[in-house]
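Peer 1: Predicted structure and sequence below. I'll ask about it afterward.
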Amino acid sequence: MVDVAGFSLSEAERTRLSHPLVGGVILFRRNFQNIEQLKALTAEIRSLRNPALLIAVDHEGGRVQRFLEGFTRLPPMSVLGELWQQDEAAARAAAEDVGVVLAAELRACGIDLSFTPVLDLDWGRCAVIGNRAFHRDPQIVSELALALQRGLQQGGMSTCGKHFPGHGFVAGDSHFVMPQDDRTLSELEADDLLPFARLAAAGMGSVMPAHVVYPAVDSRPAGFSPVWLQDILRGQLGFDGVIFSDDLGMEGAAGAGSFVERAAAALAAGCDMVLVCNQPARADEVLAGLQLPAQPRLAERLQRMAGAGEVDSWQQVIRSPDFAARQQRVMALGMPQNVLQGPAVGEAS
């Protein structure tokens, strides 16, 4: 999965996206001018290939919402966790509303997938996660994430739980450092792994592993570890969806070597698709140098990540009275002032 620079495709980007090893495109805030431009961009991307490329975005809510004007402003997930403390039924309903609104507005613009929900626990020590997490309690995180997943599915979109097996306990930001979590596997199983297990059992579509080292389990970061991805995620948790790497340009991936070596290591560990963001020259290096391992079920898995329904149908949905009522309920959840003013986190997260 690669990115593009602006509001439309350059000839170099059209050539890159036509490469047989490219399976998807991730969009960022720099790719959004307005809704009509975004629809034209996704249609242009989709016209290049058959089957079409997967189009994804980090659009969680709070400080990680790439598209703003014309989209409903989504709260950070911690708002739902706070609501849970007051009224569990209302929090579930609100999470489902958020999921429907998030997904349907993106589907109406031709986007297949948002990399959400964040399943990390808010241990109060990781600024890059912070209020992107629902709560500290894994049971509450699970319940709210399941409700969000139901909403996303109603909005024509699958899910991506991140950052497996949990990024919330470490202080470091893996965009810039290599964080290390020294807890044992049993400690992780008692807390951070629980939401991933619950969502996997409920049909979660995909997972993004963390660029975090858990040395009590494996010396390699989770996204490069067959222990985490094959033995634990697929074996113990029975997960059968897509595994996306986090951005290979992040500092947490640098220990795996060159970009070609990083991509090869992630795929060998069990990732189905690797992300190379914001560095087109490095993406071209990977495309030129990568020998793709045999992945007999890859096409089937990736096909499940395609958005459901036609763009025109979703455009009709978001103009309906029922959808307008959902939007009003989501907007009534409120937006903390520090979220409105604060910067977005790193471009692939």
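Peer 2: The structure has been received and is ready for your questions.

Peer 1: contacts, neighbours, all on C-alpha from now
Peer 2: Noted.

Peer 1: could you pull out the strands for the stretch 201-349 of the chain?
Peer 2: Using DSSP state E, counting those that start in this stretch, the strands of the stretch 201-349 of the chain run over residues 206-209, 213-214, 218-221, 242-247, 273-275.

Peer 1: In a markdown table: those strands, plus distance to residue 7 and mean neighbour count.
Peer 2: Compiled in a markdown table, the strands of the stretch 201-349 of the chain are given as follows (distance: least, CA to CA, whole Å; neighbours: other CA atoms under 10 Å):
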| stretch | distance to residue 7 | mean neighbour count |
| --- | --- | --- |
| strand 206-209 | 26 | 27 |
| strand 213-214 | 37 | 22 |
| strand 218-221 | 34 | 18 |
| strand 242-247 | 21 | 26 |
| strand 273-275 | 20 | 22 |
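
Peer 1: in the protein, which residue is closest to the centre?
Peer 2: Nearest residue to the geometric centre of the chain (CA atoms, centre = their mean): residue 115, 1.7 Å.

Peer 1: wait, what's in contact with that residue?
Peer 2: Taking CA atoms under 8 Å, 6 or more residues apart in numbering as the contact definition, residue 115 lies against 56-60, 159-162.

Peer 1: Same check on residue 38?
Peer 2: When the contact criterion is CA under 8 Å, 6+ apart, the partners of residue 38 are 7, 31-32, 109.

Peer 1: Which strands and helices lie in contact with the one helix or strand residue 80 maps to?
Peer 2: If you go by DSSP states H and E, residue 80 is part of helix 78-86. Secondary-structure packing of helix 78-86 (3 or more CA pairs under 8 Å, 6 or more residues apart in numbering; DSSP states H and E): helix 88-107, helix 138-154.

Peer 1: quick one: which of those helices is nearest residue 172?
Peer 2: For the helices and strands packed on helix 78-86, distance to residue 172 was read as CA to CA. The smallest value, 21.0 Å, belongs to helix 138-154.

Peer 1: follow-up on the earlier one: possible to save the helices and strands packed on helix 78-86 as a markdown table with distance to residue 303 and mean neighbour count?
Peer 2: Converted to a markdown table, those look like this (distance: least, CA to CA, whole Å; neighbours: other CA under 10 Å):
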| stretch | distance to residue 303 | mean neighbour count |
| --- | --- | --- |
| helix 88-107 | 16 | 24 |
| helix 138-154 | 15 | 23 |
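
Peer 1: take a look at this one as well, against the first:
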Amino acid sequence: MVDRLARSVLLPGFAGTTAPDWLLREVADGLGGVVLFGRNVTDDEQVAALTARLRGERDGVVVGIDEEGGDVTRLDAATGSRVPGPLALGAVGDPALTRRVAGQLAARLAACGVTVNLAPSADLTLHADDPIIGVRSFGSDPRAVAGQVAAFVRGTQGEGVAACAKHFPGHGASTTDSHFALPALPREDAELRAAELVPFAAAVEAGVRAVMPGHLVVPSWGELPATLNPRAITGVLRGELGFTGTVITDALEMAAVAGSLGDVDGLAQAAVAALVAGADALCVGGETADAAVVARLVDAIGEAVKAGTLPEERLAEASARVAALGAAPAPVSEVDPALGLAAARRAVRVRGEARLAAAPVVVDVEVPPTMAAGPVPWGLGSHLAELVPGTAVVRVAGGDEPAVEPGRQVVLVTRDAHRHADVAALVTRLAADREVVHVETGVPGPELGAVATIDTHGGSYVSLRAAAELLAASAD
């Protein structure tokens, strides 16, 4: 009985685009569900077949996915997202549009058999050096972000897919990536209540069915990260904000809680501690998850129950909350393929005069993607080359000097240039001796000497396309 309860709170990842035999056996034996990543996706039809195969072993299996739109996409990992991300939607500032975009994403997810979308990010953008949230946030103003988060939740859940607000109590003030180390938020209680907690309160009021704590420490709440902290989960999230749904952990193999990335013993300890703190569903997202990892976690949870560290009633409560996310949604709405690009166009902002005198050279400046986004296709060059014949395209890494003939106009495309000193220096250097239009696809930063700066507020396929259309329309 305890082993089945322990298995029922686990949501592992796996490798491949079909369910491996070990996973099918675990699902049949009561595994709570799975989390899908880009590595598991070919197209929507394949995902639908995959989830149907899982349900062939057991009805009620939870299928989660990180489909935030914009830079973090799983369904469109091979091409780039067909909808703009949160920062772009926040720049538009139209909650009705955000609700429609979230509904479109959820309609696709429902048709694919996904039961919970691990979105939206309810974090604020509060620090220029934040390495992991950035364009995943709707912005920096707590009230405006609260409206966007509530709209995303309602749009998602209107299609029968559970939404999950993350990363409680808010990651945006941190300058540490919790995939690799444990961040401590430099925030006092009063600051959190006036800022970071406002979007989470709005999500709860909107009826969000799941919340994901962040692997981060609030010093005034104690030394434990929120994922493992009873004060964060039971005290503030449930007690103060009144949340009654399912608490889903972020990936527990992350170094912030496991000790080092992928440490199985640290993972098992974190799993038990999260359940004790009040978490319900345990995400084990690593590609190395397999039957042995699941067995280790089931044993660790069972041993904690036997030792009295984890009350069996707490484990049963967690199991019931996970099961509540397992109903397969029926698609409600048709997907409008034009909505995403239309929304992305509304998010583009121009500082200066963006005009092409002739076919330019596009320099796409590549920097490593965040762990959350992964290697999704990015770049403006292919779009503008299609729209403006004669456009040349150059790709460089970081601040490497591009080979561009003297005097030719340059469209320089970056992602968070302000976070990469070599990239910012490259923009300034090129703009000093030629006409440069700077296209920033990350969080807008300072102007760096270009004749114009175009802010797309994200690097999705549609956001890049919208910027290319704007430039093409300006060509002489």
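Peer 2: Received it, and whenever you're ready, just let me know what you need. What you see is a predicted model; the values in this text were computed from it and never measured.

Peer 1: circling back: need the helices and strands packed on helix 78-86 of the first structure in JSON lines (columns: distance to residue 1 of the first structure).
Peer 2: As requested, these are arranged in JSON lines below (distance: least, CA to CA, whole Å):
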{"stretch": "helix 88-107", "distance to residue 1 of the first structure": "18"}
{"stretch": "helix 138-154", "distance to residue 1 of the first structure": "22"}
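
Peer 1: so which of the contacts of residue 38 of the first structure is the most crowded?
Peer 2: When those are compared by neighbour count (other CA atoms under 10 Å), residue 109 ends up highest, at 22 neighbours.

Peer 1: now the corresponding residue of the second structure for that one, nearest residue through space, not along the chain?
Peer 2: Residue 109 of the first structure maps onto residue 112 in the second structure when the alignment is built from TM-score structural alignment. Distance criterion CA to CA, 6 or more residues apart in numbering; nearest residue to residue 112 of the second structure, sequence neighbours excluded, is residue 48 at 4.1 Å.

Peer 1: ok, now residue 397 of the second structure?
Peer 2: Spatial nearest neighbour of residue 397 of the second structure, chain neighbours left out: residue 366 (4.9 Å); criterion: CA to CA, 6+ apart.

Peer 1: So that neighbour is in contact with residue 395, correct?
Peer 2: Yes. Distance between residue 366 of the second structure and residue 395: 7.0 Å, which falls inside the contact criterion (CA atoms under 8 Å).

Peer 1: how about the strands of the stretch 351-476 of the second structure, start to end?
Peer 2: Secondary structure of the stretch 351-476 of the second structure (DSSP E, counting those that start in this stretch): strands at 361-366, 392-397, 410-414, 436-440, 452-455.

Peer 1: neighbours of the nearest residue to residue 113 of the first structure once chain neighbours are set aside, just the number please.
Peer 2: The shortest distance from residue 113 of the first structure to any residue other than its chain neighbours is 4.7 Å, reached at residue 56 (CA to CA, 6+ apart). Counted with other CA under 10 Å, residues neighbouring residue 56 of the first structure total 23.

Peer 1: Which part of the second structure matches the helix or strand hosting residue 56 of the first structure?
Peer 2: Secondary structure here is read from DSSP H and E; on that basis residue 56 of the first structure sits in strand 54-57. Matched against the second structure by TM-score structural alignment, strand 54-57 of the first structure falls on residues 62-65.

Peer 1: Could you check how far the residue nearest to residue 113 of the first structure is from residue 25 of the first structure?
Peer 2: Distance of residue 56 of the first structure to residue 25 of the first structure, given as CA to CA, to the nearest Å: 6 Å.

Peer 1: Same check on residue 223 of the first structure?
Peer 2: If you measure residue 223 of the first structure against residue 25 of the first structure using CA to CA, the figure is 20 Å.

Peer 1: Same drill for the two, tell me which one is more crowded.
Peer 2: More neighbours sit around residue 223 than around the other of residue 223 of the first structure and residue 25, counting by other CA under 10 Å; the figures are 33 against 23.

Peer 1: Which position in the second structure pairs with the more buried one?
Peer 2: Aligned by TM-score structural alignment, residue 223 of the first structure pairs with residue 227 of the second structure.

Peer 1: List the residues that contact residue 48 of the first structure.
Peer 2: With contacts defined as CA under 8 Å, 6+ apart, residue 48 of the first structure is in contact with 14, 17-18.

Peer 1: Which of the residues you listed ranks first by neighbour count?
Peer 2: Neighbour counts for those were taken using other CA under 10 Å; the highest belongs to residue 17, with 23 neighbours.

Peer 1: And that residue, what's its match in the second structure?
Peer 2: In the superposition onto the second structure, residue 17 of the first structure corresponds to residue 27 when matched by TM-score structural alignment.

Peer 1: Please, which helix or strand holds that match?
Peer 2: Counting by DSSP H and E, the element that carries residue 27 of the second structure is helix 21-28.

Peer 1: Flag every buried residue along whichever helix or strand comes after that helix.
Peer 2: Proceeding C-terminally, helix 21-28 of the second structure gives way to strand 33-36 as the next helix or strand, assigned by DSSP H and E. Residues 33-36 are the ones in strand 33-36 of the second structure that count as buried (16 or more other CA atoms under 10 Å).

Peer 1: Mean per-residue distance, the helix or strand just after strand 33-36 of the second structure versus the first structure.
Peer 2: Proceeding N to C from strand 33-36 of the second structure, the next assigned helix or strand is helix 44-57, under DSSP H and E. When the first structure is overlaid, helix 44-57 of the second structure sits 1.2 Å from its aligned residues on average, using mean CA distance after the TM-score superposition for the first structure.

Peer 1: What count of nearby residues applies to residue 123 of the second structure?
Peer 2: Counted with other CA under 10 Å, the neighbours of residue 123 of the second structure add up to 33.
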